[in-house]
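Enquirer: Here you go, sequence then predicted model.
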Amino acid sequence: MKTYDLLDPLTGESVAFYAEYLNKIIQEQISNSKQAQNSIDAQASDLHVFLEYVVNAQEIFYSRKITTNSTLLAEIILSYRDYLTLGVNSQKAIARETAAETQRKPISISSANRYLSSVNGFVSASATEHERLNKAKELGFIDIDVSSEDIHRNLLQRRKLSENERKRLLRESVLAQVVSGGGKYTRTRLFGISRKASSKNDYQHFPVSHIEDLLDKAPSYMDRALWALLLGAGLRTSEACQLLISDVDIVTEELHVFTYRDRVKCFEGLAFSDTLKLSFKGRETENAAFIEPFGEIFFEAITNYLKFERPKNLSHNYLFVTNSNNGRGRPLFAASRTTRNGKFKKIQELISCPTKHNGRRFTLHSLRHFYGYWLLNFHLTEKGERFSLLEVQRMMGHANVNSTKIYAVIDYELAREKMRLANLVLQNKSVQTNGNPFVNHKKDVLDVLLARTEE
């Protein structure tokens, strides 16, 4: 896996604990049979943004003589969420002035919470490490005091320090405080961002009403097969894009999902730069269970894709490849997320698909959300039995059932639908349908649930 280091631009030295922390996360992932490069990339990026903010904030604090009612460390850390979500519109001087200096644009609350979570883990772990070193010092095992680098002693020296020397000492002082004592601030509620629960925020699945149009308008057999696979088997996009041809049995219509680390052929024919983009978040089962008719659609489309679209004589065995002029035949997992979602978003415009609550188009991951949403709420057996949370957890490959709960429709949303149907019954009205089998099936399920409540 690829890891990172963060260097001070003036000295070229590594920022304390940064690379060590990322290496520990990688080792934990490997020990837990996970190897998600994108998770490491995100952590590295999040921490880079935070430490860049710390450095600029402390310099602005001193150069512009900003006043604060708390310590500089507390002010910098607790202003970070404003820096992310409000930027130059923040009422906090450090957040506002630093955003203007770095030209940082505000991000959404959900994105900001991910940044804060990354920072919290880093700062808490570094504070714990610092406590461990202090304990070892008290026991006489090591000496972590270096008098020549003591910030206060150097600042009190009689000789005049150059501007660069002064900035470096201040920078080292603030960063040292952040990694050694910032945990007490990041663990408080003041550091996080709370938001009220909302059905608009909680719903991330692709709209049921537009699934048929989406598949019918797929621009290629490959797109139709990929979209049907995500809808019908609930795979992660990374899992689907890393399937080998041998993972799909067209005759028996079965599909298996394996980690690339256990198979040498996953590396055969790949450029070294592409091997670094392989990732496996972890999956509890290798078998993929299809919702029909998506399974039928997938196997039909994949047969045509292999026959008519996939380039011949490629050096690798990956199922899905890019068909663009640039990089034709390259494994789809190696393409950027923007490239993979590009055609998917264009088709949404073509079929007049509604957008998410924030006005943005759905990404491919919304198709996996549909799988969990449908199984937990509307997929019934012949006897009218629903799937349990634990059953859906296994089919989605989640290690923790809490991950599966995200895909469950919020109870009040389901209750609202039941209330709407009940009102129609009271008004002696019938529910109009449009011939869409998913919409009709959803109505039938809700009718069953309504009948049970009447009993």
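Expert: Received the coordinates, thanks. Numbers count the residues shown, from 1 in each chain.
Enquirer: CA atoms for contacts and neighbours, from now on please.
Expert: Will do.
Enquirer: helices or strands next to the lengthiest helix in the chain in the packing?
Expert: In the chain, with assignment by DSSP state H, the single longest helix is helix 109-138. Applying 3 or more C-alpha pairs under 8 Å, 6 or more residues apart in numbering; DSSP states H and E, one finds that helix 109-138 contacts helix 18-31, helix 37-63, helix 80-85, helix 163-181, helix 183-186.
Enquirer: ok, residue 364 touching residue 341?
Expert: Yes. Counting by C-alpha atoms under 8 Å, residue 364 touches residue 341, with 6.3 Å between them.
Enquirer: ok, structure two:
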Amino acid sequence: MLHFTLLSAQPTNWRKAKLITASGEPLILFDRYVRHLIRKGISNSTGSGYMGHAARFIDFCEAKSQKGFLLATSIYDLALEYEQYLLHEDLDLEGIPRKRTSPTSLPVIEAALKHFVRIYEAAPNIDFLAITTKIIQTTYSPNAQAKMKQHSLLGSVIRGSGEQRDRSKAGLFITIKSNRSQNTNAVKSFELDSIHLLFEGAKLHRDKCLYALLASGGIRTYEAEQLRIHPDHIDIKEQKIFIRSPFLESLPELSLDEWESLHWKGRSVNEVFLVAPWKALFFKHLDDYLTHEYNPHTDHDFLFQILKGPRKYRPLFTRCRSSKIDNFDSACLRMDIVPTKQSKLHSLRHSYGDYLYNWIPTPSGLGMPETYVWHNLGHADDRQMPRYAKLNIDSMNEKLRESEALLNNAEQIDTNTLRIEHYEREIQKIKNKTLGKVA
């Protein structure tokens, strides 16, 4: 790179990475980017790669500013120029011959840059052009600097305009848009009929317990991993689970690095509506896990713990994401299951939504109203549901109890059986109605 030096970006220590300016000071915006990835639970290999992609993009922007090309340019326009540079330029920023980037590499680069853009948008007090403060002061007049801010993404945010921000939803790059649209139609839910096999394929009681919780509660993976052995989180006697923000609780037992691994997106309700048949399996595997693997003699009360390695018995959410995915894929492989490529553990959340909306048996038929499904998934944005729809908690729990009774203590889901039993009940209703009229 021409204008910056990237330090400590190897997979083993990328969390300490720094991007050093020509004056020898760390770039604040890059520090925030690193902390953002830590909170996201990015794996070591992915984090290391993202550091390099973001640093090279920042260096590219610096080179553009050195030549006076940042005038009236947003960060999104720079991303498009960077894409063209990667795909078509034969010389790097130093004039040295380079190998063009393959289009197949663009999705990873774009993912790294989209995280960077989010940090930029979340830090309106830090101007992207401040990276080149010294250059701007010596090259541009105050009037030119004002125009830069007027046309920059920061200016758009200040004015309340959403034109620039909307582009991040569609992606930063053009070349891979067709691939992205195909991926959105891919199946993301785990096969309902195979979920019980996933539990069998898991070697550890901890993983059986975790998978059963994700399937029965539809919660996000990080929400499950941040669950604590505490009455406010788990009521074993009543068989209830509650998800609460970790940032509203005191957690002095966590180190700074561990605390930065916490994550919270928000939920509309704290209570988790556990569904049969996986609800019973969760509490069964929970008992096995607490009996055989869980270590209660630690300085924290997080339920799920790391069970191997130098960080044994520390909270599971601090472990790299790739190792948890490897455990998940191994459990699938043992049972000859083909897992989804897009969402892995998160696919169980999709399955929960699919099951609740289309298959869960109720006295009135298969599936529950969309409003109930959205509430059960814990979406914090009520705009996803009709504004007039309100959830009655007692009614919801009553419907789940009715569903459990109809499943009659089954330990697995067979969608064909659910369909047959539903039609048999409907036929019986017609017969009863007919017999009533004859009588």
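Expert: Everything's here; your move. Owing to the predicted nature of the structure, the values given are computational and were not obtained by experimental measurement.
Enquirer: returning to what we had before: helix or strand next in line after the longest helix of the first structure, which one?
Expert: helix 151-155 (DSSP states H and E).
Enquirer: Quick check on residue 364 and residue 341 of the first structure: which one has the bigger neighbour count.
Expert: A direct count of neighbours by other C-alpha atoms under 10 Å for residue 364 of the first structure and residue 341 places residue 364 higher, at 22 against 15.
Enquirer: Residue 297 of the first structure is nearest to which of the helices and strands packed on helix 109-138 of the first structure?
Expert: helix 37-63 (30.0 Å; C-alpha to C-alpha).
Enquirer: and the gap between the counterpart of residue 304 of the second structure in the first structure and residue 290 of the first structure?
Expert: Mapped onto the first structure by TM-score structural alignment, residue 304 of the second structure lines up with residue 320. Distance of residue 320 of the first structure to residue 290 of the first structure, given as C-alpha to C-alpha, to the nearest Å: 19 Å.
Enquirer: Residue 262 of the first structure too?
Expert: Residue 262 of the first structure is 25 Å from residue 290 of the first structure, by C-alpha to C-alpha.
Enquirer: Those two: who's more crowded?
Expert: residue 290 (22 against 8).
Enquirer: Which strand or helix spans the aligned residue in the second structure for the more buried one?
Expert: With TM-score structural alignment defining the correspondence, residue 290 of the first structure maps onto residue 274 in the second structure. Using DSSP H and E, residue 274 of the second structure maps to neither a helix nor a strand.
Enquirer: pretty sure residue 274 of the second structure contacts residue 219?
Expert: No. Using C-alpha under 8 Å as the test, residue 274 of the second structure is too far from residue 219 to be in contact (9.7 Å).
Enquirer: Aligned counterpart of residue 352 of the second structure in the first structure, please.
Expert: Using TM-score structural alignment, residue 352 of the second structure lines up with residue 371 in the first structure.
Enquirer: burial of its match, as a residue count?
Expert: 25.
Enquirer: for it, what are its contacts?
Expert: Residue 371 of the first structure sits next to 230, 231, 232, 233, 234, 291 when contact means C-alpha atoms under 8 Å, 6 or more residues apart in numbering.
Enquirer: Mind doing that once more with 7 Å?
Expert: Residue 371 of the first structure sits next to 231, 232, 233, 234 when contact means C-alpha atoms under 7 Å, 6 or more residues apart in numbering.
Enquirer: so the closest residue to residue 278 of the second structure other than its chain neighbours is in which element?
Expert: Spatial nearest neighbour of residue 278 of the second structure, excluding adjacent residues (C-alpha to C-alpha, 6 or more residues apart in numbering): residue 216 at 5.0 Å. Element membership for residue 216 of the second structure, per DSSP H and E: helix 205-217.
Enquirer: That helix: how far from the chain's middle?
Expert: Here the centre of helix 205-217 of the second structure is set off from its chain's centre by 17 Å, with C-alpha atoms, centre = their mean, to the nearest Å.
Enquirer: need the next SSE after that helix, C-terminal direction.
Expert: Next along from helix 205-217 of the second structure, by DSSP H and E: helix 221-225.
Enquirer: quick one: contacts of that next one?
Expert: 214, 243, 263, 304, 316, 317, 345, 346.
Enquirer: Format the residues you listed as TSV; extra columns: distance to residue 134 of the second structure.
Expert: As requested, the contacts of helix 221-225 of the second structure are exported to TSV (distance: C-alpha to C-alpha, whole Å):
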residue	distance to residue 134 of the second structure
214	51
243	48
263	36
304	49
316	44
317	41
345	47
346	46
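Enquirer: Keep only those of these that are in helices.
Expert: Assigned to helices by DSSP H, the following of the contacts of helix 221-225 of the second structure qualify: residue 214.
Enquirer: Now do the strands for the second structure: every range, in order, please.
Expert: Ranges of strands in the second structure, per DSSP state E, are 5-7, 18-20, 234-235, 240-242, 271-272, 361-362, 365-366.
Enquirer: between the ones you listed, which gets nearest to residue 149 of the second structure?
Expert: strand 18-20 (23.8 Å).
Enquirer: The closest one - contacts with which helices or strands?
Expert: Using 3 or more C-alpha pairs under 7 Å, 6 or more residues apart in numbering; DSSP states H and E, the elements in contact with strand 18-20 of the second structure are strand 5-7.
Enquirer: okay, the strand it packs on sits on what stretch of the first structure?
Expert: So strand 5-7 of the second structure is aligned with nothing, judged by TM-score structural alignment.
Enquirer: Show me what that strand is packed against.
Expert: Partner elements for strand 5-7 of the second structure (3+ C-alpha pairs under 7 Å, 6+ apart): strand 18-20.
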